[in-house]
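[1] Generate a structure from the sequence data that follows.
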Amino acid sequence: MSDSKSKLSHIEQFNGTNFQLWKYNCWLILEQNDLLDIVEGKSKEPEPHAVSGSITNSKEIKKWKKQDTDARVILMTTISPKEQQAFVNCKTVNSIWVKLAAQYLQNASASTHVLQARFFHYQFLKGHSMMSHITAIEGLAQQLEDLGSPMSQSQIMTKIVSTLPTAFRSFMTVWDNLPETEKTMPQLITKLMNEQHRNVCTSPSCS
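    Coordinates of the predicted model:
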């Protein structure tokens, strides 16, 4: 593995409450090092093949064990010491992940209705940029999807548009009149960013 512990320091450690952000950053490192299949249990330790008393695939076994160790280092380094205690008896990275995922989903499942309420009642926050607004709503939707209660793209886009500040009122009308085939998330983001730029440049402070 090319990543040392110092290269993992930018990842906020999993503390029992920040699962989504932790998983996203951690998974980038795992994917970068071709370790996701081992973590998710898709790649199993090779069974020894013996011929005349000699193991013929010892190199493959050694390589797999090295990758498993590398993946365990990534996970355990990015989990807070308090949370690490639950995984000290795990012998493989997949066993760590299975236990962690089960623990998170068990704890979070009870709060599905809370997340749904937060999603439906969420409003544009004063001081937020447009991208911050979009990211906040997408983040709530992602958490709900992880709990088995996904929001459709249409619901997410409707939530974003319906909670825009008054300066974007004309945009809402334009968006509502677009053909359904043109109402996609990339289109919405592009148009909103352009509209934000226009709003800034029509303000007195814009030169």
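[2] CA atoms for contacts and neighbours, from now on please.
    OK.
[3] Neighbours of Ser43, how many?
    Neighbour count of Ser43, defined by other C-alpha atoms under 10 Å: 14.
[4] One more, please, to line up against the first structure:
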Amino acid sequence: MTESPDKKRDYVKFNGINFPQWKYAVMLKLRKKKLEAIVLGTETKPTQETLELVVDDVTSIVVTNQAIIDAWMERDVDACSIIFYNIEPTYQTSIEGSTTAHEMWTRLTLQYAEVSVANASLLLGKFHQYKMDPGIQNN
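    As a prediction, the model looks like this:
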């Protein structure tokens, strides 16, 4: 079942600064719906298997696994929907044009995972530079 933009969610949308928490929450939802492998790229779209048929000197090529391909594509769209609709509109543009859920996930990870690490390092550095004001009483 495809995610809709107005569906109630149990966690916040990605807003540009909460990537680690959002990523964990979305991955839990994807796991629950058995879509994790598609998003991580370990379950890829099946390749077409064809069979050549000749009837009355007319050759036809028939795809023998089209139902499996269609099922994978439907699951991929479900995963894309979960990812896309759980991102604030401002940040949805960074994944528009993606053709698969794996491509969406890769784009987001490359763009925002390092930003989150950099922000954490910056905050840790500020914390270590913090000095207590001797004029403030600690009760």
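[5] Now do the helices in the second structure.
    Secondary structure of the second structure (DSSP state H): helices at 19-32, 36-40, 66-84, 89-92, 101-108, 114-129.
[6] What residue in the first structure is the furthest from its centre?
    Largest separation from the mean C-alpha position in the first structure: Ser52, at 48.6 Å (C-alpha atoms, centre = their mean).
[7] hmm, back to that, wait, which of the helices of the second structure is closest to Asp6 of the second structure?
    helix 66-84 (11.8 Å; C-alpha to C-alpha).
[8] In the first structure, which residues correspond to the closest one?
    On the first structure, the counterpart of helix 66-84 of the second structure by TM-score structural alignment is residues 58-76.
[9] mean shift of that stretch relative to the second structure?
    Its matched residues in the second structure lie on average 0.4 Å from stretch 58-76 of the first structure after superposition (mean C-alpha distance after the TM-score superposition for the first structure).
[10] who touches that stretch?
    For stretch 58-76 of the first structure, contacts defined as C-alpha atoms under 8 Å, 6 or more residues apart in numbering pick out 1, 5, 8, 26, 29-30, 35, 38-39, 45-48, 84, 92-93, 96.
[11] May I see the buried residues of it?
    Judged by neighbour count using 16 or more other C-alpha atoms under 10 Å, the buried positions of stretch 58-76 of the first structure are 61, 64-65, 67-76.
[12] What residues sit buried inside stretch 185-198 of the first structure?
    Using 16+ other C-alpha under 10 Å as the test for burial, stretch 185-198 of the first structure gives 188-189, 192, 195-196.
[13] now swap in stretch 41-60 of the first structure and tell me
    Glu45.
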